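S.K.: sequence first, predicted model second:
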Amino acid sequence: MSDRLKYQIAISLVKGIGPKLARNLVAYVGDEQAIFSESSRALMAIPGIGKSLVSAIKSRDVLDRAEEELEFITRHNIHTLYFNDDSYPKRLTMCDDAPIILYVKGQLQLNQNKVIGVVGTRKASDEARINCEKLIEGIAKRYPKTCIVSGLAYGIDVCAHQAALKFGLPTWGVMAHGLDRIYPPLHRNIAKEMLVNGGLVTEFTSGTNPDKPNFVKRNRIVAGLVDALVMVESGIKGGAIITARIAESYNRDVLAFPGSAHDDLAKGGNYLIKKNIAALIEGVDDLEYALAWESVAKDQAVQSTLFVDFKSADEELLYNVLKENKELTANELCIKSGLAVSKVSANMLALEFNGLVKCLPGNAFRILK
């Protein structure tokens, strides 16, 4: 497997070969190793491959660098997810520019049933931080296994990760550099906490600096990993707006918190809403509506009607009699159940205390659950 992995890494290191072309190469020649053993003439016959790319593929430097990276990830217990692996994020497979390989540190949970991306400005206001935390708290209460994805940057990103950790949700940070560093360094301790329930993911090899172009590349991974992207607060320009645009192009749901027309940090969200790129969100109810999710709280309410904990056989008998008839007087319950008036009165009082029935005027009872 290590030999095959070396060639998988090597493909991603060839300058001039992006994710789309790399996939085409694998499709044409059959597997990763064959790309590097194929003759120059055969490679030249593949659409999109010219002399310069053939020279890059044939360069020994690529395989040597792949060997170094393989040693690094083995030494630091870093996992890899190749584009045709079963464990590769399913949502990313629907994005034609998705990375050919991902490097992952932490728990392999990138195929959760529910994944929400949370993005925004690095200079978040207090109100935006509150909105972010309240949203994630609401998600945790209704959908306790939802994964929160962001970029571990200052402001909204780190606020989202911290809230996810606080409320027990798995959370993933998508990095714009290799896993030999944490940027910004101030978030190193938070990153360590995330490894227990979530982790860090990147397409960049060790030694890659957090340069500006890498953040745009990172943003497409955030957008591709999620079911919906929530923009909490942003100016009219910036990474959050770019990520929202990419998410829209991937046919992901985009939601944005509105703000004052006179607040520069609200202009990004207001713009997305005005242009119908994003739906307006004020809390978890709006997220639930936009994604047509059924909450655990609602599921539990349904289950409670199916599995009622009765304290006696008489309680269960009276409950079932009332359930069949919806509404009965105490005398009718006595007749239909065959129980004495004293037993009916005592048991109906207990059912009422448990919130299963309601006492109505005229000594009548109605089923509630």
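M.R.: Thanks, I have the structure now.
S.K.: from now on I want contacts and neighbour counts done on CA atoms only, so please keep to that.
M.R.: Will do.
S.K.: helices of the stretch 251-369 of the chain, residue ranges please.
M.R.: 267-274, 284-291, 296-306, 313-325, 330-337, 341-353 (DSSP state H, counting those that start in this stretch).
S.K.: from residue 348, how far off is the residue lying closest to residue 261 once chain neighbours are set aside?
M.R.: Leaving aside its chain neighbours, residue 261 sits nearest to residue 267 (6.8 Å; criterion: Cα to Cα, 6 or more residues apart in numbering). Separation of residue 267 from residue 348 (Cα to Cα, to the nearest Å): 58 Å.
S.K.: same check, this time on residue 94
M.R.: Counting by Cα to Cα, the gap from residue 94 to residue 348 is 57 Å.
S.K.: what do you get for residue 177?
M.R.: Residue 177 sits 66 Å away from residue 348, taking Cα to Cα as the criterion.
S.K.: do residue 46 as well
M.R.: 80 Å.
S.K.: which one's more surrounded, those two?
M.R.: residue 348 (22 against 14; other Cα atoms under 10 Å).
S.K.: separation between the more buried one and residue 329?
M.R.: Relative to residue 329, residue 348 is positioned 11 Å away (Cα to Cα).
S.K.: other residues contacting the strand or helix carrying residue 36?
M.R.: Element membership for residue 36 (DSSP states H and E) is helix 32-37. Residues outside helix 32-37 that contact it (Cα atoms under 8 Å, 6 or more residues apart in numbering): 4, 7, 8, 11, 25, 26, 29, 43, 57, 58.
S.K.: use this one as the comparison:
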Amino acid sequence: MNTEQLIYTLALQHVPNIGDITAKKLIKSCGSAEAVLKEKKQNLLKIDGIGSATISDLFNSSHIVAAENEIKFIEDNNIACLYFMDNDYPERLKHCIDGPIVLFQSGNINLKEKRIISIVGARKITTYGIAFCEKLVEELAVFNLVIVSGFAYGTDITAQKAALQHNLQTIGCLAHGLNQIYPKTHKKYMVDVEKHGGFFTDFWSTDVFDRTNFLKRNRIIAGLSEATVVIESAEKGGSLVTADIASSYNRDVFAVPGRTTDLQSVGCNNLIKYQKAHALTTPLDIPYILNWQLEGEKKPAVQKQLFVELDTTEKVIYNYLKENEKQQLDVIAINCNLPIFKVSSTLLNMELKGVIRPLPGKLFEVI
């Protein structure tokens, strides 16, 4: 987008009471951010879900002034601005309803045809967590994946340093503008990260750094990736929020189980216990569940048994999948009029019989 269009888009982003979901609704209704800001108030109020309180400050000229000032910072610091409707905007993030309308980028990020996972976890990571995280990145490096994290203490920086060690791209999603870095002790890693990846944020250089920013930042960590991995977590923590967001985006979540007596494993154990995450006991669980293959590697031929006997429930699910192709577990349950727990166990049995297979995104299809 050109500079004028970017100014209007940033101005819209700057308006209080208008978040990304509402901004996208307005843009799609009017055609552009410029059209939104030039539209008559009575016409905007006709848009479903738009009330007078939402747009009460929309036409304040201070938003254009603020956007023009931010443009100067962006240009002076060679920052890329990715608009949510453009081709260079991260593909997976396009499918997130609350993805930012503008994403700021520094560095040399290339996400084209890349496998991407997010790795999050405790800031006070244990030696066990560090060892598992480093082994995870080391063994998955053959897939030339991208490692996304939050560039924070503990798990985040462990994962990103491991990515650099194995010449993988790594992306730090920041909870502040690109005019600063938190924590300051991680400034020494910035050059290497920008050389082998970079940073994303939707915060401005003028935004006040606040701890609540981390929660907003977490949606970008979850949205960029095919799957989110939680290495360690206490009973409550930001990484669990990221896992919940990833799940809401219908992305796979993995959690590393730990001893029941370890406080930093309570969160991961609960994710597994409540079936919110796959148990990650070995790095190879990820390519298996996500159905990854190495470049040039042929997909192993599946020998489907002839005359496989299916029970009544299996036949219902098999016929549904055969007619509707790839479907998610909960969709199968609804359309086959079966409880989810029954569908889950039946799908496992059918997989063992070689008649269906799991796919990324919690999908299943007939072989």
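M.R.: Ah, there it is. Given the structure is predicted, the values throughout are model-derived calculations rather than measurements.
S.K.: got a TM-score for the pair?
M.R.: Superposed pair, TM-score by TM-score structural alignment, normalised by the length of the second structure: 0.78. Supporting alignment: 299 aligned residues with a Cα RMSD of 1.7 Å.
S.K.: counterpart of residue 10 of the second structure over in the first structure?
M.R.: Here residue 10 of the second structure is matched to residue 9 in the first structure, going by TM-score structural alignment.
S.K.: element containing its match, please.
M.R.: Under the assignment here (DSSP H and E), residue 9 of the first structure is part of helix 2-13.
S.K.: right, and the helix or strand after that helix?
M.R.: Heading C-terminal from helix 2-13 of the first structure (DSSP H and E), you reach helix 19-29.
S.K.: mean deviation of that next one from the second structure?
M.R.: Taken over the aligned residues, the distance from helix 19-29 of the first structure to the second structure averages 1.2 Å (mean Cα distance after the TM-score superposition for the first structure).
S.K.: name the helices or strands packed onto that helix?
M.R.: helix 2-13, helix 32-37 (3 or more Cα pairs under 8 Å, 6 or more residues apart in numbering; DSSP states H and E).
S.K.: mind putting those helices into a markdown table with distance to residue 70 of the first structure and mean neighbour count?
M.R.: Below are those laid out as a markdown table (distance: least, Cα to Cα, whole Å; neighbours: other Cα atoms under 10 Å):
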| stretch | distance to residue 70 of the first structure | mean neighbour count |
| --- | --- | --- |
| helix 2-13 | 6 | 20 |
| helix 32-37 | 15 | 18 |
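S.K.: how about the ones you listed, which one is nearest residue 262 of the first structure?
M.R.: helix 2-13 (45.2 Å; Cα to Cα).
S.K.: how far off centre is the closest one?
M.R.: What separates the centre of helix 2-13 of the first structure from the centre of its chain is 28 Å, taken as Cα atoms, centre = their mean, to the nearest Å.
S.K.: that one vs the second structure, average distance?
M.R.: Compared with the second structure, helix 2-13 of the first structure is 0.9 Å away on average (mean Cα distance after the TM-score superposition for the first structure).
S.K.: now that helix against helix 19-29, angle please.
M.R.: Here the directions of helix 2-13 of the first structure and helix 19-29 differ by 130 degrees (axes from the mean of the first three to the mean of the last three Cα atoms, to 10 degrees).
S.K.: before we move on, back to that, got TSV for the helices and strands packed on helix 19-29 of the first structure, with distance to residue 321 of the first structure too?
M.R.: Listed next are those as TSV, based on distance: least, Cα to Cα, whole Å:
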stretch	distance to residue 321 of the first structure
helix 2-13	66
helix 32-37	69
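S.K.: and residue 167 of the first structure, which of these is closest to it?
M.R.: Per Cα to Cα, nearest to residue 167 of the first structure of those: helix 2-13, 36.2 Å.
S.K.: and that closest one, what other elements does it pack with?
M.R.: Using 3+ Cα pairs under 8 Å, 6+ apart: helix 2-13 of the first structure touches helix 19-29, helix 32-37, helix 60-75, strand 101-106.
S.K.: tell me the most buried of the ones you listed?
M.R.: Highest mean neighbour count of these: strand 101-106, a mean of 22 (counted as mean count of other Cα atoms under 10 Å).
S.K.: now do that strand against helix 2-13, angle only.
M.R.: Orientation check (the same axes, to 10 degrees): strand 101-106 of the first structure against helix 2-13 gives 110 degrees.
S.K.: by how much does strand 101-106 of the first structure deviate from the second structure on average?
M.R.: Mean deviation for strand 101-106 of the first structure: 0.6 Å (mean Cα distance after the TM-score superposition for the first structure).
S.K.: contact partners of the very next helix or strand once past that strand?
M.R.: Sequence order places strand 115-119 as the next helix or strand after strand 101-106 of the first structure, per DSSP H and E. Strand 115-119 of the first structure is touched from outside by 146-151, 156-157, 160, 222-223, 225-233, 240, 243, with contacts defined as Cα under 8 Å, 6+ apart.
S.K.: in strands, which of those residues appear?
M.R.: With strands identified by DSSP state E, the entries of the contacts of strand 115-119 of the first structure that belong to them are 147, 148, 149, 150, 228, 229, 230, 231.
S.K.: these two touch, right, the last one and residue 240?
M.R.: It refers to residue 231 of the first structure. Yes: at 6.8 Å, residue 231 of the first structure and residue 240 qualify as touching, with contact defined as Cα atoms under 8 Å.
S.K.: intersection of neighbour lists for those two?
M.R.: Common neighbours of residue 231 of the first structure and residue 240 are listed as 119, 120 (criterion: Cα under 8 Å, 6+ apart).
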